[in-house]
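Participant: Here is my input; please provide its structure:
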Amino acid sequence: MDLPRHVIPKRLAKGATAFYYNVPTKYRALKCPVSNEPLGKDFAKMIDRAKTLNDQFDEWDQARKGLPVSGGAAMPKYGTVDWLFREYKISKAYLEKVAPRSRSDYEWAMDQICDIKTKSGDRIGGRLVKTISPRAADKLYDKFLEGTGKKKLKNTQRLRTGEKLIGLCRKAWRVVHRLFPAEFDKEVPNPWTGVTLKVRTKVEKPAVTRDEVYAFAWGAVDAGYPEAAATAVICFEWLQRPENVVAGHMKWSDYRAPSAPSIIRVVHHKTGTMAPHPLEEVMPDGLVQFYAEAEEILAKLPKLGIPMILRDLGKGKSKPWIYSSLNHVVARLRKKIDGVPAHFTLDACRHGGLTELEEAELTDGQGRALSTHKTQKAYEGYAKRTAKRMLSATRKRHAHRLAEAETAQEPDAIEAPAEAGISASAF
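Facilitator: The predicted structure is shown next:
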């Protein structure tokens, strides 16, 4: 069996073969920064990872010998900012901690940083990491605040973007410095630590009400978009993130399954949690349905496959919706449906559901049992989401909803005039 350079096989106790990347001792004595690493038992994954590690080794070896290191986007010059971000992207800190759905945002942010031009006209990405001093970091932060690209940001600053880019630089510098300390300034290895950020006013997320959600949902059903209707209702009632709903994480098998006929299971892909929301409860005076109108909307949804939200292509074919496409549909529909505000979005539906939890005066534990937020900060500490707590929280939210509806139907009270000679305060 032909193996990549520096890869050795080892027979495990149970008979399986595992692979390890092992840098020869003579290079270790020369302070080779590429670490030994277990590569697992999967041959294909081992080949891929070994190639990455050998590329790193070759770069270091060529730089050590004073030979030119091949440049370009695929192989940036060793020791540069471009190189640093490439090393960060193949590190465990990135591959294991950054979710795949977030990586395109990280790529965009890295490009924003590396493509900034210096006064001499060269890219920051081509500069050596050692040359980025704390003063340079402060100046780059000012550049981060400036708008780039087609969107005009006249007299405005990208404060949130600036925060994100500084945070990314701080993280990438810390991760790569640990692996390649010789490529960094010994006195100030991380120039991004301590950069003073401008204070920004955090924009409050818009929230929509129950009436607005269902006005939109029924309007969307009438317009022939039951997928948009169901997504809005799922985000509001069961608090699933809209991108997770559209990505197919809400499945028909999670709704009134034979093993749990009175439950809808909501998987929160971002946090890896699952919330079993009770749909009904048998009471002495009959069956109480907690989400009757929501289930009416779901009944309008055609079953096109395993995920609930699929786009009907006709002739028995379907495909997943693209999140941005469904958002465009929502934006068009909200302009045509009465009772739907201009700030109506799928994200505002989820935020509206969270707001309703607060208005129902649920405890932090009850609210987080429904929303699956892990911290009190995220849901204004981690509470165990037991079935008892889920049911208690759902009851309380349902009772709040009934009370609100009853109050809305009551006529305004008319104060009776006080009898002559008797003041109202006497009572």
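Participant: C-alpha from now on. contacts and neighbour counts both.
Facilitator: Will do.
Participant: Kindly confirm my reading that I309 is in a helix.
Facilitator: No - with DSSP: H, G, I helix; E, B strand; the rest coil as the criterion, I309 is located in coil rather than a helix.
Participant: wait, it sits on V246?
Facilitator: Yes - when contacts are counted by C-alpha atoms under 8 Å, I309 is listed as touching V246 (6.0 Å).
Participant: Next, show the common contact partners of those two.
Facilitator: Shared contacts of I309 and V246 (C-alpha atoms under 8 Å, 6 or more residues apart in numbering): 231, 320-321.
Participant: quick one more, to check against the first:
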Amino acid sequence: MLAKRLKSGQVAYYWNARNADIRSGFSLHREALGTDYATAKNRADQLNLHLDDWRIGRGNRPLLETAANYGTVDWWIQTYLRSPAFEKLKERTKPTYRYQLGLLAELPTRTGHRVGHLAVKAITPAAVDKLYEALRGGKLGTKLRRANHTIDIAKKAWVVVQRTHPQLFPASNPFVGLTRFKTTGTIKPATRTEAFALSDAIWAYGHPHLAIVPLVCFEWLQRPENVLAGYLRWTDYRPRERPANVRIVHHKTGVEIWHPLEEAGIRFYPELEDRLAQLERLAIPVVVTPGIKGSNRPYSFSYAKRIVREARRAAGLPEHVTMTACRHGGMTELGDAELSEQGVMSLSGHRTPDAARGYVKKTDAQRLAAARKRRAWVAELEHAQYESQNGAGRRESE
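Facilitator: Predicted coordinates for the structure are as follows:
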């Protein structure tokens, strides 16, 4: 996908096939994808899959079974990624599935080859145990979330393809029944001070637009992947029709919120808005790359995480201070402010109380507020009892 700046200042996106593919007979040459990054990327992903199909079987899907890797792990994964089950997934989920299955296929074997080269029948329960160990980073590895997620996806993909090609698979699913390690504890929320310190560090690292993400996650509670994917646009920020609001999109749940920014001229997020005012509006999405190596465009999630990690370490901030931790910190601050669950959900975009509760961590501030209210209740109760007893005594003396 290519990005080009138009005379109007907008960035337009285009999809181009390689000249080598066109010379070999691929029929699609170029397609204009519009100016909305998220829409353009979804369409580009579809076109890339079509090109992949053509490269493997010259546009004929059944020829996938005659490819040289037929019956291998690579073939199994490719077949799943072209299945109706995969197509039914949400667009935001598909890249994760591709990435996690790619991790599995790229693991090295003892013979120096890739797991993707192995026959599907070679994936036994004992092999899965070794794959799981490698995914988590060794016997003492701590990448448990990544490893568990990969195993879950592989288990689903196995069921889908095994049903249509039973002759190539063992009778049982080797990913079922795996003894897995669970992550200990929950995500530690970033404090307000840590969120702003992370923003300062990223800004100083040469990525001012990316530096806005920790603050948007903390203050406006938007998911970091949504900000990075271009779902926070300048056209959403104080638009003419709603000058006191910003539109926050939660693509995971499909919820859109017009988040209030002020009341009676008093701003709710002056620090964040002051930083936004310092940014140059380089594209429709607020958060875009500096444009050092090409045009300004939204960050990939992996690239953004790398920049944040490097900036955090350069600034000497704790390792738990991530973009995700900033959103957890903002949600926890709502709990510290003693908002009701309805109030929390109205700002965060969660659809159920259970989903919101996982983000609002228990803190000393909340415990202090609870103890203060309890003491006030006890004092009021004791006062009522005292009044009741003394009142009865005065009536008897009269």
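Participant: ok, of the shared contacts of I309 and V246 of structure 1, which one's closest to A50 of structure 1?
Facilitator: Top of the list for closeness to A50 of structure 1, among those and by C-alpha to C-alpha, is P320 at 35.0 Å.
Participant: picking that back up, taking the shared contacts of I309 and V246 of structure 1, please make a PyMOL selection of just the buried ones.
Facilitator: Those of the shared contacts of I309 and V246 of structure 1 that count as buried under 16 or more other C-alpha atoms under 10 Å are selected in PyMOL with:
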select buried, resi 231+321
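Participant: which of the shared contacts of I309 and V246 of structure 1 lies closest to A348 of structure 1?
Facilitator: T231 (11.8 Å).
Participant: And that closest one, what's its match in structure 2?
Facilitator: Taking TM-score structural alignment, the alignment pairs T231 of structure 1 with V213 from structure 2.
Participant: and the host helix or strand of its match, what does it pack onto?
Facilitator: If you go by DSSP states H and E, V213 of structure 2 is part of helix 213-215. Applying 3 or more C-alpha pairs under 8 Å, 6 or more residues apart in numbering; DSSP states H and E, we find helix 213-215 of structure 2 packed against helix 192-204, helix 224-228, helix 323-336.
Participant: Among those helices, which comes closest to L276 of structure 2?
Facilitator: Between those, helix 192-204 lies closest to L276 of structure 2; by C-alpha to C-alpha that is 11.9 Å.
Participant: how big is the offset of that closest one relative to structure 1?
Facilitator: Its aligned residues in structure 1 lie a mean 4.4 Å from helix 192-204 of structure 2 after superposition (mean C-alpha distance after the TM-score superposition for structure 1).
Participant: That helix packs against which elements?
Facilitator: helix 213-215, helix 301-315, helix 323-336.
Participant: Superpose on structure 1 and give me the mean offset of the second one.
Facilitator: On the superposed models, the aligned residues of structure 1 are on average 4.9 Å from helix 301-315 of structure 2, with distances taken as mean C-alpha distance after the TM-score superposition for structure 1.
Participant: how about the strands in structure 2?
Facilitator: 2-5, 11-16, 30-34, 245-250, 255-260, 262-263, 266-267 (DSSP state E).
Participant: To R327 of structure 2, which of those strands lies closest?
Facilitator: strand 245-250 (12.6 Å).
Participant: Just tell me the aligned range of the closest one in structure 1.
Facilitator: Against structure 1, strand 245-250 of structure 2 falls on residues 263-268 (TM-score structural alignment).
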